[in-house]
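Enquirer: curious how this folds, go ahead:
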Amino acid sequence: MKAIYLEKKTGHKSIILGDIPQPYPREGEALIKVHATGIMPTEFRWFPTFNTPEGKPRRFPIVLSHEFSGTIEALGAGVTGFEVDDPVFGLNDWFTNGAEAEYCVAPATALAQKPKSLDYIHAAVTPISALTAWQGLFERLKLERGQRLLIHGGAGAVGTFAVQLAHWHGAHVIATASSANLDFVHSLGADEVIDYHQTPFENVVRDISAVFDVVGGDTLQRSWNVLKTGGKLVTVATQSEGATDQRTRDAFMLVRADGSQLAEIVKLIDAGELRVFVAGVFPLAEAREAYDRAQEGKLRGKIALRVAE
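Expert: Below you'll find the predicted structure:
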């Protein structure tokens, strides 16, 4: 099958378009005919990309992109709730090959039926960002109705979902964004939007119940000071995982696959409560260009690779 893959531990400039063996589903897994996949430039820096859970080097070739949409081609033993040809979306295991290929495998528990209101492109860029927002807000922060929530990076791939989910949940949402995105983030449901180029957020917000951070670095460190007593902070910024500060490491969260949560997100999307934003679409053969665009940053939503027409 055609796939985008790496043959050595390196960056996106070394990715290859070529042929590799098609995977087959094991017990509890589904084989997916991939229609589209969302790309994550930070994946080149993640531990699971090049290592096994035990810390040993993974075998090459390594296929990236672990969120996808497509149709079920075959089912492994013991899978229930899905049938061949079902349109689905979901996540692969981080420690296995991803979805920049004509076919991929995924645990059935990491899948959900594709939202009826979304095409395959928009569905493909949803799982990681939407689940990150869901788990950060509702599992880690335990967000409650009426709480004052500060979201850093409200216009980004994760931030757009975080703002919308928090608004739907009844929180008072304060978000940071660039001047070009102030109106956009307001339209997502933010009650207040701070232009981070013009106003240090700590000068205008205080007594915050919870902070959801996707920026990291100095922004994260300054955020501790705006929390009220007993307030909570979660960060999904990649650099926070290896921080020397124990408080920062404890606040870091890595998303996990969860088909049941995806099914709840599907309900919100099809009900019009959540909008999905695609910043650009590239064919599989132009994966390098897609990563170039994604690494430029300042995107509303995520870059997608179209695998099947």
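
Enquirer: every contact and neighbour count from this point should use C-alpha atoms.
Expert: Fine.

Enquirer: which residues of the stretch 101-250 of the chain fall in helices?
Expert: Per DSSP state H, counting those that start in this stretch, the stretch 101-250 of the chain has helices spanning 120-124, 127-134, 157-169, 182-187, 217-223, 246-251. These are given in chain order.

Enquirer: ok, and what's touching the third one?
Expert: Read that as helix 157-169. 129-130, 132-134, 137, 143-145, 151-154, 172-173, 175, 185, 188-190, 214, 273-277, 299-302 (CA atoms under 8 Å, 6 or more residues apart in numbering).

Enquirer: same question for the fourth one.
Expert: Among residues not part of helix 182-187, those counted as contacts by CA under 8 Å, 6+ apart are 154-155, 160, 163, 175, 177, 192-195.

Enquirer: to compare with the earlier structure, here is another sequence to fold:
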Amino acid sequence: MLVRVEAAAITAPELTWAETWESDGVDRTPIIPSHEFAGTVAEVGDGVEGFAAGDPVFGLVPFDRDGAAAEFVAVPASSMGHRSSSVDPTIAAAAVLPALTAWEALHDRVKLAAGQRLLVRGGAGAVGSMLTQIGHAADAHVTATVSSADDVERVRSLGADEVVVVPRGSDPEDLRGFDVVVDAVGDRIPRWMYAAAAPHGTLISLQFPPDDELASEYGVSTVFFVVSADARRLAELDDLLANRRLTAEVASLFPLERGREAFETAGTPGRRHGKVLLLVRADRI
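Expert: Reported below is the predicted structural model:
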């Protein structure tokens, strides 16, 4: 389908990913970045059912295709879903990648159940905040770690039952017995996270493959995956967004012509939490 883009979110590390610059080993530059989008259907391709021109949509462009930092983007129908009219396109675009990642981790990879204990490392980040909210919505007991006391109340407001301050480089010794442990920080997984999982618990890594030797030492299962979009997940996320059981934080908004500045802002260490977005429709700025 051809989508008229309203908002496109930025994930700064995408400029370091091999699939951004090549497809099956073939260079595909120049490229268009920003794969998280919200907009309206402009045209429907042959064989596509369930969508019509004018429908509000959101989704995730496959990473080996051109993204949504443009007025229009061509997207496989399988990578987008309907967006409720009550869901602002900026919130939908900001939510889609971190929320899809969190949903796949907790519902498709481990099937988190009510009452289970979930530990989220990095609860203040984009993915960590979604893990916290989706874990809370699943009636799990959610413990989230943050690196600064400044983030405690904000993460608690997202649904964390317990928030623990763990400064970078430190190893907490009192986090034990979790059914599911998820690393949302994005660096190498520290030993203490393997120890935090209960015997036969599961550790999920979103950036780097887990260490098999450490997993065996602590008796935990491991999961590592690259997120993908599908209609079912997007429908679940739209329902959560529409019913205000899930939200995304927007750090700053830029018009499309300031795209370079937007990417530089998104990649700045220590900036405020939330997604940096490109607003393609000038009347929304």
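
Enquirer: buried subset of the contacts of helix 157-169 of structure 1?
Expert: 129-130, 132-134, 137, 143-144, 151-154, 172-173, 175, 185, 188-190, 214, 274-277, 299-302 (16 or more other CA atoms under 10 Å).

Enquirer: distance of the aligned residue in structure 1 for residue 275 of structure 2 from residue 5 of structure 1?
Expert: Using TM-score structural alignment as the criterion, residue 275 of structure 2 maps onto residue 302 of structure 1. According to CA to CA, to the nearest Å, residue 302 of structure 1 and residue 5 of structure 1 sit 20 Å apart.

Enquirer: in structure 2, which residue is closest to the centre?
Expert: Structure 2 has residue 98 as the residue nearest its centroid, 0.8 Å off, counting by CA atoms, centre = their mean.

Enquirer: for that one, what are its contacts?
Expert: 126-127, 130.

Enquirer: rerun that using 10 Å as the cut-off
Expert: 11, 36, 125-131, 184, 227, 248, 275 (CA atoms under 10 Å, 6 or more residues apart in numbering).

Enquirer: all strands for the stretch 101-250 of structure 1, in order.
Expert: Here the stretch 101-250 of structure 1 has its strands, by DSSP state E, counting those that start in this stretch, at 103-107, 111-113, 148-152, 172-177, 192-195, 208-213, 227-235.

Enquirer: out of the helices of the stretch 101-250 of structure 1, which is closest to residue 58 of structure 1?
Expert: Proximity to residue 58 of structure 1 (CA to CA) singles out helix 127-134 among the helices of the stretch 101-250 of structure 1, at 22.3 Å.

Enquirer: what's the burial count for the spatially closest residue to residue 115 of structure 1 that is not a sequence neighbour?
Expert: Computed as CA to CA, 6 or more residues apart in numbering, the closest residue to residue 115 of structure 1 that is not its neighbour in sequence is residue 266, at 5.3 Å. Other residues near residue 266 of structure 1 come to 23 when the count uses other CA atoms under 10 Å.

Enquirer: try residue 41 of structure 1
Expert: When counting by other CA under 10 Å, one arrives at 19 neighbours for residue 41 of structure 1.

Enquirer: so it sits against residue 66, correct?
Expert: No: counting by CA atoms under 10 Å, residue 66 is not a contact partner of residue 41 of structure 1; they are 11.7 Å apart.

Enquirer: buried sites along stretch 41-49 of structure 2?
Expert: Buried, per 16+ other CA under 10 Å, within stretch 41-49 of structure 2: 41-44.

Enquirer: among these, which lie within strands?
Expert: Of the positions in the buried residues of stretch 41-49 of structure 2, 41-43 sit in strands, assigned by DSSP state E.

Enquirer: include distance to residue 254 of structure 2 when you put those residues into a markdown table, please.
Expert: Below are those laid out as a markdown table (distance: CA to CA, whole Å):
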| residue | distance to residue 254 of structure 2 |
| --- | --- |
| 41 | 22 |
| 42 | 23 |
| 43 | 26 |
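
Enquirer: show me which of the residues you listed is closest to residue 267 of structure 2.
Expert: residue 41 (30.2 Å).

Enquirer: neighbours of the alignment partner in structure 1 of residue 65 of structure 2, just the number please.
Expert: Using TM-score structural alignment as the criterion, residue 65 of structure 2 maps onto residue 96 of structure 1. Residues near residue 96 of structure 1, counting by other CA under 10 Å, number 21.

Enquirer: how much space separates residue 96 of structure 1 from residue 40 of structure 1?
Expert: Counting by CA to CA, the gap from residue 96 of structure 1 to residue 40 of structure 1 is 15 Å.

Enquirer: cool, residue 122 of structure 1 as well?
Expert: For residue 122 of structure 1, the distance to residue 40 of structure 1 equals 15 Å [CA to CA].

Enquirer: much appreciated, bye for now.
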